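K.L.:
need a structure here:
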Amino acid sequence: MPWDHAVMTGQHEESNGDRLSKEEWYRVARFDDPSIELTERENRLAAEALAPVVSRVAEMMSSIVPDFSPAVWEAAQEVLQRLAEISTVVRTFAESAAPYLQGIFESLGDFAKRNFPENWDGVDGSSFKGLSSILIDEGIPLMWVPGPMVVEAFLIADSASSRRRIISSRWKGIVSDCEAVLHGIDHPDLLDERDFALSCVHALRDGHFNPAQALAANLLDTTLLHLDGDIRKSVRSNHFKQNGVKFDLDEHQFRVALTFAPVWCAHAKFKADMRDTIPRVFARHASVHAVSRKQYSRVNAVIGLMVVTSVLKFFDLELSR
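P.N.:
Sure, this is the predicted structure:
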């Protein structure tokens, strides 16, 4: 019979070498009694019986945690390890298993609150698997902006062009999302940059998309001065077209990775004097060195504002005060 039914009801067959008897399960459940020493066999069989718990937790976590984030998984793996070794920490299931698992998921929830931005609240985690492409390949920020409904729309969309159409159709709401986040920035060292970002907001609302994009592209350079020189160089060194190397999400902490992957994308190498093809996606170098109708657009202006807003919010939380 299934292990959970057997443990909960106490209906166990006597040990036949490949399962634990009722008495052995009681010994496992009294792990905190210093006089109880579990045998290697008891530890092994209890762990095998409880393996479905580990599998189920892993399955549930995979639906709420981005598939690339080592920072999240580092913490989550500790939880899974505790479950994998549960034969040495399990209590009487009828009384204690549910509270134990509840505590684990509460810990995961606390971790999520500390690391996941508010604008992901309520977003369906089952669609997170396309996250890295949105950040790295398309350069669309998802950290702190836009709001949850747009974030989920981005994740559900089946292509980069679909996401650009979402930005085009919902740009006013996205600009308002950026404005709300910017008004919450109060670090003394960021006030001027915040105000310039708000100027981008006003320019967009007034229909001045080209000036908004130009200001956002240049303001991005200014905000990145708050980074350490080596880190700043790495997020501005996008030579993917030349060497095929992308921004490595695994090399950075969770919030750093999600904030600066779009920054890296925006710094795709571009040489106007070498007659490089002007990109259609938002690109810092092309915005500055190749003013054109191909690069300048309402969608790119909104993306530029999103990138700047996301970076400013990151620094607002991370810079010492």
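
K.L.:
make it CA atoms for all contacts and neighbour counts henceforth
P.N.:
Noted.

K.L.:
so how many other residues sit close to residue 276?
P.N.:
12 (other C-alpha atoms under 10 Å).

K.L.:
Now do the SS call for it.
P.N.:
Here residue 276 is recorded as coil under DSSP: H, G, I helix; E, B strand; the rest coil.

K.L.:
what's the distance between residue 203 and residue 67?
P.N.:
37 Å (C-alpha to C-alpha, to the nearest Å).

K.L.:
before we move on, what about residue 215?
P.N.:
In this view, residue 215 and residue 67 are 34 Å apart by C-alpha to C-alpha.

K.L.:
So the two - more neighbours on which side?
P.N.:
Remark: of residue 215 and residue 67, residue 215 carries more neighbours, 20 against 16, as counted by other C-alpha under 10 Å.

K.L.:
what helix or strand is the more buried one on?
P.N.:
Using DSSP states H and E, residue 215 falls within helix 209-223.

K.L.:
Just give me how far that helix sits from the chain centre.
P.N.:
For helix 209-223, the separation from the chain centroid amounts to 25 Å (computed by C-alpha atoms, centre = their mean, to the nearest Å).

K.L.:
what comes up buried for the next helix or strand after that helix?
P.N.:
Moving toward the C-terminus from helix 209-223, the next helix or strand (DSSP H and E) is helix 229-235. For helix 229-235, a neighbour-count test (16 or more other C-alpha atoms under 10 Å) marks 232, 235 as buried.

K.L.:
just to revisit the earlier point, list the buried residues for the helix holding residue 215?
P.N.:
Using 16+ other C-alpha under 10 Å as the test for burial, helix 209-223 gives 209-220, 223.

K.L.:
What of stretch 254-270?
P.N.:
Buried, per 16+ other C-alpha under 10 Å, within stretch 254-270: 254-255, 257-270.

K.L.:
of those, closest to residue 94?
P.N.:
Closest approach to residue 94 among those (C-alpha to C-alpha): residue 254, at 37.3 Å.

K.L.:
Can you classify residue 281 as helix, strand or coil?
P.N.:
Recorded secondary structure, residue 281: coil (three-state DSSP).

K.L.:
What's the separation between it and residue 246?
P.N.:
Residue 281 is 16 Å from residue 246, by C-alpha to C-alpha.

K.L.:
neighbour-wise, which of those two wins?
P.N.:
Between residue 281 and residue 246, residue 281 has the larger neighbour count (other C-alpha under 10 Å), namely 22 against 16.

K.L.:
Second chain to compare with the first, below:
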Amino acid sequence: MTNDLPGSDPDDSEATRPETEQPDGGGRHPERRFFGIVDLPAVKTAFDAATAPLREAASANIRFSGVSAELRAQVARQVVPDLSALAPKVDWPGLADLAGTLTKAREAFEAVALPGNWRPLTSLNLTAMTKVIEEGVPLAWVPPHDVILALVAAPDAVTRAGVLDANRTSIVDCCHQVLAEIARPDLQDQKRLLEEAAVLADGNTYSAAQALAASVWDTVYRGVWRAEPTFQSGPRFRYDQVIAKLPPIDIDAAVIEFRQACVFGPFTKACENFFDTSPVPTAYNRHATAHAAGATQYTPANALTALMLAVSLLRELEEGQLSSQIHS
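P.N.:
Below you'll find the model as predicted:
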């Protein structure tokens, strides 16, 4: 293969090479190759149809969602240059290999960054998922993906509570599977308690499951608060102050940031203030679970919500991006 490509001079001398291409010993660097092409110039004209899948693969790993198509294409072009002027010299087998490599890289990235229960989903309706999470129902790590689809499709919170109750066995099984993935030594006590809570929930002793899971969830959240300065706004743990410090659910965020926001997102609804003069909440509420024990607050759906909240948070800590100092 020759070097006489547009933008390069086959007679260029050592002196005309950029200084960055001069090795320490004064000799010439080996020729740089990309798709089998020597010194690929910055070609601006299209070849969009051939490179669109590669651009999409590249841009998908930059942001989770919401970036305009124009901006994604602009960013991706910096990763995968247009090749139209070089079509006769393109190493197409090499290009195909790169496409396969990018696909594998994307799959590896998703395996690391996405919760296991999101991976079987062919698409994610982030807006609909956010609505469910803001109602206080966790969707990261648990429940199973088919339950996520049913929750998102449900028209209102009452129907969603019915979805949880109708899928109790599969939700509990998912909790057991996710808990089995937790290996951090400092999380083992809480893991064991949540395994007990899951057994209680599946055995129709859901009230005991709700009380135990709520206590574990509160314990673990306080552990994160102690270890993560971004959650702190004073020397004492206060629910309203913790809520004010929680990351917003932003569908434009990077994948891991979005995942963590989904883990913490239900906290706001689950810890809404509840006073003696207020009606007892029918949806899961940490304060009502602790201070208003009765048939209104203690329900199968609320027990499953409490269990999933705690399992979701504990599993997120297993990822290692967040610290915790659990006092137990």
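
K.L.:
Please state their TM-score.
P.N.:
Once superposed, the chains reach a TM-score of 0.69 (TM-score structural alignment, normalised by the length of the first structure), with 279 aligned residues with a C-alpha RMSD of 4.3 Å.

K.L.:
The helix holding residue 215 of the first structure vs the second structure - mean distance after superposition?
P.N.:
Compared with the second structure after the fit, helix 209-223 of the first structure shows a mean deviation of 1.5 Å (mean C-alpha distance after the TM-score superposition for the first structure).

K.L.:
Residue range in the second structure corresponding to that helix, please.
P.N.:
The aligned range for helix 209-223 of the first structure in the second structure is 206-220, by TM-score structural alignment.

K.L.:
For the matching stretch, which outside residues touch it?
P.N.:
Here stretch 206-220 of the second structure makes contact (C-alpha atoms under 8 Å, 6 or more residues apart in numbering) with 190, 193-194, 196-201, 286, 289-290, 298-300, 302-304, 306-307, 309-310, 313-314, 324, 326-328.

K.L.:
Repeat that for stretch 41-49 of the second structure.
P.N.:
Outside stretch 41-49 of the second structure, the residues touching it (C-alpha under 8 Å, 6+ apart) are 6-8, 81-85.

K.L.:
Kindly reformat those residues as JSON lines containing secondary structure, neighbour count and distance to residue 225 of the second structure.
P.N.:
Shown next, in JSON lines, are these (DSSP: H, G, I helix; E, B strand; the rest coil; neighbours: other C-alpha atoms under 10 Å; distance: C-alpha to C-alpha, whole Å):
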{"residue": "6", "secondary structure": "coil", "neighbour count": "13", "distance to residue 225 of the second structure": "58"}
{"residue": "7", "secondary structure": "coil", "neighbour count": "12", "distance to residue 225 of the second structure": "57"}
{"residue": "8", "secondary structure": "coil", "neighbour count": "13", "distance to residue 225 of the second structure": "58"}
{"residue": "81", "secondary structure": "coil", "neighbour count": "19", "distance to residue 225 of the second structure": "45"}
{"residue": "82", "secondary structure": "coil", "neighbour count": "21", "distance to residue 225 of the second structure": "48"}
{"residue": "83", "secondary structure": "coil", "neighbour count": "21", "distance to residue 225 of the second structure": "51"}
{"residue": "84", "secondary structure": "helix", "neighbour count": "16", "distance to residue 225 of the second structure": "54"}
{"residue": "85", "secondary structure": "helix", "neighbour count": "16", "distance to residue 225 of the second structure": "56"}
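
K.L.:
For residue 162 of the second structure, see how far away residue 169 of the second structure is.
P.N.:
Residue 169 of the second structure sits 13 Å away from residue 162 of the second structure, going by C-alpha to C-alpha.

K.L.:
wait, isn't residue 197 of the first structure in contact with residue 309?
P.N.:
Yes. Contact status for residue 197 of the first structure versus residue 309: in contact at 7.1 Å, counting by C-alpha atoms under 8 Å.

K.L.:
Let me see the ranges of the helices in the stretch 151-300 of the first structure.
P.N.:
160-183, 191-205, 209-223, 229-235, 240-243, 254-266, 284-289, 298-318 (DSSP state H, counting those that start in this stretch).

K.L.:
Can you say which of the ones you listed is nearest to residue 135 of the first structure?
P.N.:
Among those, helix 254-266 comes nearest to residue 135 of the first structure, with 5.2 Å by C-alpha to C-alpha.

K.L.:
what's the angle from the closest one to helix 209-223?
P.N.:
130 degrees (axes from the mean of the first three to the mean of the last three C-alpha atoms, to 10 degrees).

K.L.:
mean per-residue distance, helix 254-266 of the first structure to the second structure?
P.N.:
Mean deviation for helix 254-266 of the first structure: 2.4 Å (mean C-alpha distance after the TM-score superposition for the first structure).

K.L.:
Show me how far that helix is from its chain's centre.
P.N.:
Distance of helix 254-266 of the first structure from its chain centroid, counting by C-alpha atoms, centre = their mean, is 10 Å.

K.L.:
likewise stretch 296-315 of the second structure?
P.N.:
Taking C-alpha atoms, centre = their mean, one finds the center of stretch 296-315 of the second structure at 20 Å from the center of the full chain.

K.L.:
Look up the counterpart of it in the first structure, residue range please.
P.N.:
Under TM-score structural alignment, stretch 296-315 of the second structure corresponds to residues 294-313 of the first structure.

K.L.:
Could I get the buried residue list for that stretch?
P.N.:
295-313.

K.L.:
now swap in stretch 81-99 of the first structure and tell me
P.N.:
For stretch 81-99 of the first structure, burial by neighbour count (16+ other C-alpha under 10 Å) applies to 83-88, 90-93.
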